[in-house]
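Q: How does the following fold in three dimensions:
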Amino acid sequence: MHDPVLPDPTLPENSPSARARRAALTILAAAAVVILPTACDYAVANTGGSGSGSGYGYGYGGHSGHSAGSSTVQTVPAGNTGTLEPSAAPTSSVEPTTDATETTDATETTDATETTDATETTDAEETTDAEETTDAEETTDATETTTAAPPPPAPLEILGNDCSTSDLDAHTGFQDAPRCVAIAFGEVAAAAQSPSLLITDAPDTVAVGEAFTLQVSTRNLVRDRFLGAAAGGYYRESSFLTADGIQRGHFHTACRMLASTDVAPDAEPVPAFFLATQDNQGGAAPDQVTIPVTGLPDAGVAQCAVWAGDGSHRVPMMQRANQTPAFDIVRITVQ
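A: Below you'll find the predicted structure:
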């Protein structure tokens, strides 16, 4: 700071020398006003003061040691010779409070960023875990399904599929046995087209020798094929279907007298009544056929049965083993 210049008391106040001295003092004072702000500049970056000098250490609020946003330059009129009081000396070129606050903000920002990263990592890990869990569950389900599946069946031990290993004579188409039938089974209908039949009407009681009728309904059976057993057509040809997949053949009706209703009957005796029906009727739709029975010879319980046959008298084959073959039975009391 410049030392104040005072009037010389040895000179008269209005003397030329005094006037010249006062003029010189005025010039010096004006120069001091111009030079003073430049002398107070510091090469320090502005850390928060307002004004056009932000960031360069000059301008309003440009040097440190003064409150941010206030003017630190004292303006005095030209010619004033009073002492220009300087502002308090700066204690630091950087305001600690502002720096500390900004440092804290920076730290908080970093923490926030780190927290976000940690959250994102956690989410990613959770997603991965979820995916891994899903994969594990799918693997488990697949394993359980595989485990629950039954093992493949053991290879069947087939005794034979022709008569090449049989000791019996070949069957000739006549009703004699024991023989070995070498004829192929032939064609089998689909499950939905398998033949079936049902006795839809029969008397409960008839007299000995009394004629009566049975009503029989057949389905999926074309009654157009019958090879006479007495002529050697028994078990002589394979099974055949129509072009629509319907069984070709006929059906039988037989009534026999039961010696007992407590044990299975003997199958050898010839039945009391027998009839094969081949009327060139029937088809996929169910129909009704009337079977006339001429009468039963003895009192007791009669078993009347009907069953389908292919062209060579065999019960038609079924697609599945658990399908019921085409047959039905009723019991009639004969008095």
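Q: use CA for all of it now, contacts and neighbours both
A: Will do.
Q: gap between the residue positioned nearest the centre of the chain and residue 147?
A: Here the mean C-alpha position of the chain is nearest to the C-alpha of residue 138 (Cα atoms, centre = their mean), at a distance of 10.4 Å. Separation of residue 138 from residue 147 (Cα to Cα, to the nearest Å) stands at 14 Å.
Q: same question, residue 267
A: 48 Å.
Q: want to put them side by side, so please do this one too:
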Amino acid sequence: MRETALPDPTLPENSRAARGRRAALTILAAAAVVLVPTACDFAVATPATDGGAYGQGAGPVTGGHAGHTPTTIQTVPAGNTQDLDPTDEETAAEETAAEETTAAEETTAAEETTAAEEEGAAEETTTGETTPTQTSTAATTTAPPAAGGGLEILGDDCSTSDLDPHTGFQDAPRCVAIAFGEVAAAAQSPSLLITDAPETVAVGEKFTLQVSTRNLIRDRFLGAAAGGYYRESSFLSEDGIQRGHFHTACRMLESTSVAPDAEPAPEFFLATQDNGGGAEPDVVTVPVNAMPAPGVAQCAVWAGDGSHRVPMMQRANQTPAFDIVRITVQ
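A: Okay, here's the model as predicted:
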């Protein structure tokens, strides 16, 4: 049979009351330590064992807030620092708090569902229409389109290609692994136009073309014969203007009714890199060598980035930076 300690009648009444108040304060303080989350807002990272990676939110930890450093360092989200090994009392208090929170959430959800159903029923009674009370997120979420607009891409590097890597020289078939690089905004995409060209020239007669470029800084030209072909990614200036140059080529057409053979070298080719150009349009005079025989010469001009690719465009329906004229050679 348990014995119950009785108050000491020899102690003054106010002394017994003081002891009771102190005991109550001690119990409340212990409860506060168990239930109130820490106010420290920092993440503690697990020290790396391989000399490299660290845990969430921080690098190597060299210390912590006084009075809040865990006995065993662990990785936790910032603002939720806690000990690895809680006491039985802390675990019980946390489980009780979690159960109370879950019960409160379920009660609130039930009340909201009942209110929504009653509101939906009232609307149906008023309008005669069926109004769903809840909308499924899965049913209304649209999946993102496939990367190829419905087509599966064949690849985006040379890892699956059977071809040898491209070396920067003009040999093929090869696989070019250099990244495309930077593309200008639509309003700053390079463009060019042949503004003046003769309609006819004589065999053996030199002539000139006038070429205007816009949004093209003509300061990058990696020599193709020196290994600079498809060797460099595309780059823009600090103002978002394409850096590169432009090409001019003239070839004699065997026919004007079928596409020409692309393999033979043209009668004339020139790359213009004069450190001019920019956002505003200007005009360059291109001297062209004489054509060797009578017929129709096709003269083409096109922009290139530093490594000879036609500059990329923001949209697929933008016209590339090129122009072509035909000149009668007689």
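Q: re earlier: state the three-state secondary structure for the residue nearest to the centre of the first structure.
A: Taking DSSP: H, G, I helix; E, B strand; the rest coil as the rule, one finds residue 138 of the first structure in the helix state.
Q: Would you map the strands across the stretch 101-250 of the second structure?
A: 191-196, 200-201, 207-214, 216-217, 242-253 (DSSP state E, counting those that start in this stretch).
Q: among those, which is the most enclosed?
A: strand 216-217 (a mean of 28; mean count of other Cα atoms under 10 Å).
Q: residue contacts, the closest residue to residue 299 of the second structure other than its chain neighbours?
A: Counting by Cα to Cα, 6 or more residues apart in numbering, residue 250 is the residue found nearest to residue 299 of the second structure once chain neighbours are left out, at 4.1 Å. By Cα atoms under 8 Å, 6 or more residues apart in numbering, the residues touching residue 250 of the second structure are 266, 267, 268, 269, 297, 298, 299, 300.
Q: now do residue 271 of the first structure
A: 254, 255, 256, 257.
Q: so which of those hold up in the second structure?
A: Shared with the second structure under both residues aligned by TM-score structural alignment, their matches' Cα atoms under 8 Å, the contacts from the contacts of residue 271 of the first structure are 254, 255, 256, 257.
Q: quick check, nearest of those residues to residue 188 of the first structure?
A: residue 254 (25.0 Å; Cα to Cα).
Q: who's in contact with the closest one?
A: 271, 272, 273, 274, 275, 304, 305, 306.
Q: Keep only those of these that are in strands.
A: With strands taken from DSSP state E, the overlap with the contacts of residue 254 of the first structure comprises 273, 274, 275, 304, 305, 306.
Q: Please convert those residues to a markdown table, extending it with distance to residue 248 of the first structure and neighbour count.
A: As requested, these are arranged in a markdown table below (distance: Cα to Cα, whole Å; neighbours: other Cα atoms under 10 Å):
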| residue | distance to residue 248 of the first structure | neighbour count |
| --- | --- | --- |
| 273 | 24 | 16 |
| 274 | 20 | 15 |
| 275 | 18 | 14 |
| 304 | 23 | 23 |
| 305 | 20 | 18 |
| 306 | 16 | 23 |
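Q: Format those residues as TSV; extra columns: distance to residue 165 of the first structure.
A: Output for those, formatted as TSV (distance: Cα to Cα, whole Å):
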residue	distance to residue 165 of the first structure
273	38
274	35
275	36
304	38
305	35
306	35
